[in-house]
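1. Turn this into a structure:
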Amino acid sequence: MTVIPTDGFVHEQRTLRVLFREGALDDLAAETDRLGLTRVMVIAGPRHAARVTELLGPRQVAVVRDARMHVPLEQAEAVRARCAEAGADGIVAVGGGSATGLAKAVALTLRIPIVAVPTTYAGSEMTRVWGLTENGVKRTGRDPVVAPRTVLYDPALFASLPAELAIPSAFNALAHAVEALYAPDRTPMTDVVAAEAAGRIVRGLSRPALDTQARTQLLYGAWLCGTSLDATTMSLHHKLCHVLGGSFGLAHAPTHTVVLPYALAHNEQAAPEAAAVVAGALDDAGAADGPGPGERLRRFAQSAGAPRSLRELGLAREDLGTAARLALSSPYANPAPLDEDSVRALLERAWTGIPAQPEGTL
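-> Sure, this is the predicted structure:
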C-alpha cells in the first residue's frame, strides 16, 4: 500500500492528449489539424519518413531524417534555423529518444508544439525534460514548452523493432520508474504509477520472444515510466547515464541497461520501499533470483540478452575516474550519500559486469 507522507506533498500534473491503439499513426494528420498546425517540420528516421510524408501531405514543409544521439548542439541549431526558415508552426517527431530529443531542442527556442509518435520505449515523449550536448558535456533542463502536446502510441510500429534494440530500450524505460520511486519529490500518485510501470516492463520482458502481447505491455509500461519521470526529479542513475552518453559517446539505452542494477544496488539500503517495489515486480514475473533487487535486476537483464558491462559498450577503464568526477560536478538529490570514491567504485563494478551489490558487500 502506498504510504502518504506525514509532512504532505505537492503533485503537479500537466494536460496532454494520448492516443494508444493499433493504427494510431493513421490519426497523425487529424491530430496536427486538431492543434491548428498547417506547416509542420518532420523529424523521422528512414523507416518511417515516407509514411509520415504521405499522411501529412501539404502540411509537411521540411523533414530531418538523421537525428543524432544525445542531441548535439550543432545539429539542434541547424534544425532550428531550417524550421524557422520554413515557417513551421509545429513539429512531428516519429522515432526514438533521439528524434524526440531533437524536436524538444527546437521547441525550446522556437516555442512551437510537438506531436510525438514513439517507436522505442524511451519515454522522452512524456516529459518536460530536454537535453543538449556541447563540447562533450550533456546538460539537461525542464521546460513545459518542450513537452509534446499529443502522443500517439501505436503498437503496430514495434513489430519490426529488433529484440537487440527493444530490450535495452525497455530497461531504459524501467530506469525512469525506479528513480521515480526514490525521488525526493515523489508523491503517492507517482508511487502508484511508477510501481505499475515497473511491473508492466518486467512482465513484458519476461514473455518469450517479445511477442505482440509483450510489446504492447512494454509500450504501455513505457508510457507510465515516462509519466513517472515527468513528475519527479532525476538522481544518480540518470546523471551517470547522461555523463557516459554525452561525454563518452556511449549508446543511450544500453548504458541505462548496464548502469541501472548498480545504481539500484547503491541506493537499495537507503531506499527500501523502492527496492521492495522492484523486488515485487521481479517476483510477480517469476524473474531471476538473487541476494538483492539490484543483483536480481542484473541477472534478469542478462537472461533477457541485454548488454552486461560498460566495457562491452566501449568505455575505456581509464575514463572511469573522469566519469565519476563529472557525475558529481553539479549537486542533485540521491537517497544514499555520494562521493567520488563510491561513484568510481560503482562505475568500476558496472565496467567489469560483476554482481550488483551494495557498497561494502562481498
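
2. can we go C-alpha only for contacts and neighbour counts from here?
-> OK.

3. three-state assignment of the most centrally placed residue in the chain?
-> Here the mean C-alpha position of the chain is nearest to the C-alpha of Ala122 (CA atoms, centre = their mean), at a distance of 4.0 Å. Here Ala122 is coil, with the state taken from DSSP: H, G, I helix; E, B strand; the rest coil.

4. Run through the residues that contact it.
-> With contacts defined as CA atoms under 8 Å, 6 or more residues apart in numbering, Ala122 is in contact with 96-97, 169-170, 172-173, 222, 226, 253.

5. Could you tell me which residues make contact with Leu236?
-> 263, 327, 332-334.

6. likewise Ala336?
-> Contacts for Ala336 (CA under 8 Å, 6+ apart) come out as 266-267, 269-271.

7. picking that back up, can you flag which of the contacts of Leu236 belong to helices?
-> 263, 327 (DSSP state H).

8. Tell me the one of the contacts of Leu236 nearest Glu77?
-> Using CA to CA, Ala327 comes nearest to Glu77 of the contacts of Leu236, at 26.0 Å.

9. Proceed likewise with the subsequent sequence, for comparison:
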Amino acid sequence: MSMIFEHTTLGQRVLFGTGQAAKKVAAELERLGSTRPMVIAAGPERPLAETATADITSALWWDDVVQHVPVEVADKARAAAQDHAVDALVCVGGGSTTGLAKAISLTTGLPIVAVPTTYAGSEATNVWGMTEDRTKTTGVDDRVLPVAVVYDAELSKTLPVGLSVASGLNGMAHCVDSLWAPRADPINQALALEGARALALALRGIVADPDDLGAREQALYGCYLAAVAFASAGSGLHHKICHVLGGTFDLPHAQTHATVLPYVLALNAPAVPELAGRLATALGHVPVGEAEDSALVMLHGLPTDESHTPAAVAVAALRELYAVVEAPARLSDYGFTAEGIPEAIERILKAAPTSNPVTVTEENITGLLTAALTGAVPSPAAATLIAR
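-> Prediction:
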C-alpha cells in the first residue's frame, strides 16, 4: 500500500540543558529584542521561576494561574500585560501556566518563551484552551506556539513523584491519542511511539529514584515528542473525553488524563492491531513464550483466549506500567460521580471525532466512564466495538 499523507512540522526552537535555564532564557529574550518581559508562574512555583529568570529583569510578575484557564483569568492577565507594556512572555510551570501564556498571546501576539517544570507538553503545541460556563473550548492558532522552549531537568526535581507520574502519563496520553487522531500520519506515529518508550522508561526511573536527573531528562524528552506528535495529529477521542471531564466537572488535568487513558486504549486498540502491537513494544513488552505471555495478561485481568492479540498485550503492557508507578486509577478519587455520567456522555458524543477507529456510541462511552469511575480493570474484550 502506498503512503499518501500531508504533514506539517511546527517551527520552534528547543533548548535542552540541565542547570542552564537562566542562561538560555536570557539569551532567547535577547534574541527576541525583549526588554520588558512578563514572567508567569503560579505562587508555589515562584522559587523555580526565580531560578529560571535569574539573568533577566522582568516588567511584571503574574501568579494568578488557574487550571483549565478560565476566561476571566485570561482577560485580567491580558489587561495587565497591556498596562505594563510587556513585549514578551516567560512562563515557568506546568500546563496551566503555559495555557495562560497562550491565552494572552492569542489576542496580543506576544512571543512566548516556555520553561516547563512538568511533563504536560503544552509548550510544544499550537493548541490553546479556555473554560467558560463549565465548557472548555480549544482551538489551533500558530500565534500561541511558544517561539522557544527551555528544558532543564533541575526545574522538575521538586515535582513530587505522584505528580510526576500523573504528568508523565498525561504525556503518554498525547502519544496514544496521536496514533489514531484525525490527522495521524506515519511521522507523528513514529514520534509518538518513541515518546511512549522514553516516558515509560523515565517514569519507572523517577519512581525508583526521584533525584535521578537522567530519568527526569528522559521524561522531558518524551513529553516533547508526545506534544509534537499531538500538535500534528490533532485531538483524538481521549482528549475530547478529558476536556469534557476537566472543563465541565473541574477535574484535575493530569490525573484525569492518566486515569482515562487505559480505557480509551482498550476501546480503540482492537480496531488497530498493527498500531497496538507497536505500542506494546514501545511500552517495553518483549514477546516471550506462550505460557509467560498468558501469565502476564492474566495478571492484569485479561481473558486468556485474547491473551495474544496485539490489543490485549498493549493494554497489559500499559497496565503493568501503571502498577509499577502506582498511577491514578479512579475518577471517583478526583470528585467525579455517577450522577455526572449522563451529562458527560452527551457532551462527549457531540465532540467525539468521526475518524476514531471505533464508532463512538452512547453504550461504549457509558461503559468507559463507568469503568474509569470505579477503576475496573480495562479489557478490550469488554468494549462494544464497531470498527471503521
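
10. Tell me how they score on TM after superposing.
-> The TM-score (TM-score structural alignment, normalised by the length of the first structure) is 0.93; 356 aligned residues with a CA RMSD of 2.0 Å.

11. circling back: so of the contacts of Ala122 of the first structure, which two are at opposite extremes in space?
-> Greatest spatial distance among the contacts of Ala122 of the first structure (CA to CA): Gly226 and Ala253, at 14.0 Å.

12. tell me the helices in the first structure, going along the chain?
-> Per DSSP H, the first structure carries helices over the ranges 28-34, 46-56, 73-86, 97-110, 163-181, 188-206, 212-231, 236-248, 252-267, 272-284, 293-303, 310-313, 320-327, 340-352.

13. Any chance of a markdown table for these, columns distance to Asn135 of the first structure?
-> Below are these laid out as a markdown table (distance: least, CA to CA, whole Å):
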| stretch | distance to Asn135 of the first structure |
| --- | --- |
| helix 28-34 | 35 |
| helix 46-56 | 28 |
| helix 73-86 | 9 |
| helix 97-110 | 16 |
| helix 163-181 | 25 |
| helix 188-206 | 34 |
| helix 212-231 | 26 |
| helix 236-248 | 8 |
| helix 252-267 | 18 |
| helix 272-284 | 35 |
| helix 293-303 | 32 |
| helix 310-313 | 21 |
| helix 320-327 | 13 |
| helix 340-352 | 22 |
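
14. With respect to Gly8 of the first structure, which of these lies nearest?
-> helix 188-206 (9.9 Å).

15. distance of Gln255 of the second structure from Leu106 of the second structure?
-> Gln255 of the second structure is 27 Å from Leu106 of the second structure, where distance means CA to CA, to the nearest Å.

16. re the thing from before, can you tell me which of the contacts of Ala122 of the first structure is nearest Arg128 of the first structure?
-> Gly226 (10.0 Å).

17. what about the closest one, how many neighbours?
-> 27 (other CA atoms under 10 Å).

18. Next: Ile201 of the first structure.
-> 30.

19. and if you look at Arg139 of the first structure?
-> Arg139 of the first structure has 15 neighbours, counted by other CA under 10 Å.

20. Show me what it lines up with in the second structure.
-> Per TM-score structural alignment, the equivalent position to Arg139 of the first structure in the second structure is Thr137.

21. ok, that match - contacts?
-> Counting by CA under 8 Å, 6+ apart, Thr137 of the second structure has contacts 129-131.

22. Identify, from those residues, the entry nearest to Ala282 of the second structure.
-> Taking those together and measuring to Ala282 of the second structure by CA to CA, the closest member is Gly129, at 29.6 Å.

23. Who's the closest spatial neighbour of the closest one, skipping the chain neighbours?
-> Spatial nearest neighbour of Gly129 of the second structure, chain neighbours left out: Thr138 (4.2 Å); criterion: CA to CA, 6 or more residues apart in numbering.

24. looking at it, the one you found is touching Val144, isn't it?
-> No - using CA atoms under 8 Å, Thr138 of the second structure is not in contact with Val144, being 11.9 Å away.

25. more crowded one of those two?
-> Comparing Thr138 of the second structure with Val144 by other CA under 10 Å, the one with more neighbours is Val144, at 27 against 14.

26. The residue nearest to the more buried one when sequence neighbours are not counted and Gly109 of the second structure: what is the separation?
-> Of all residues not flanking Val144 of the second structure in the chain, Lys102 sits nearest, at 4.8 Å (CA to CA, 6+ apart). For Lys102 of the second structure, the distance to Gly109 of the second structure (CA to CA) stands at 9 Å.
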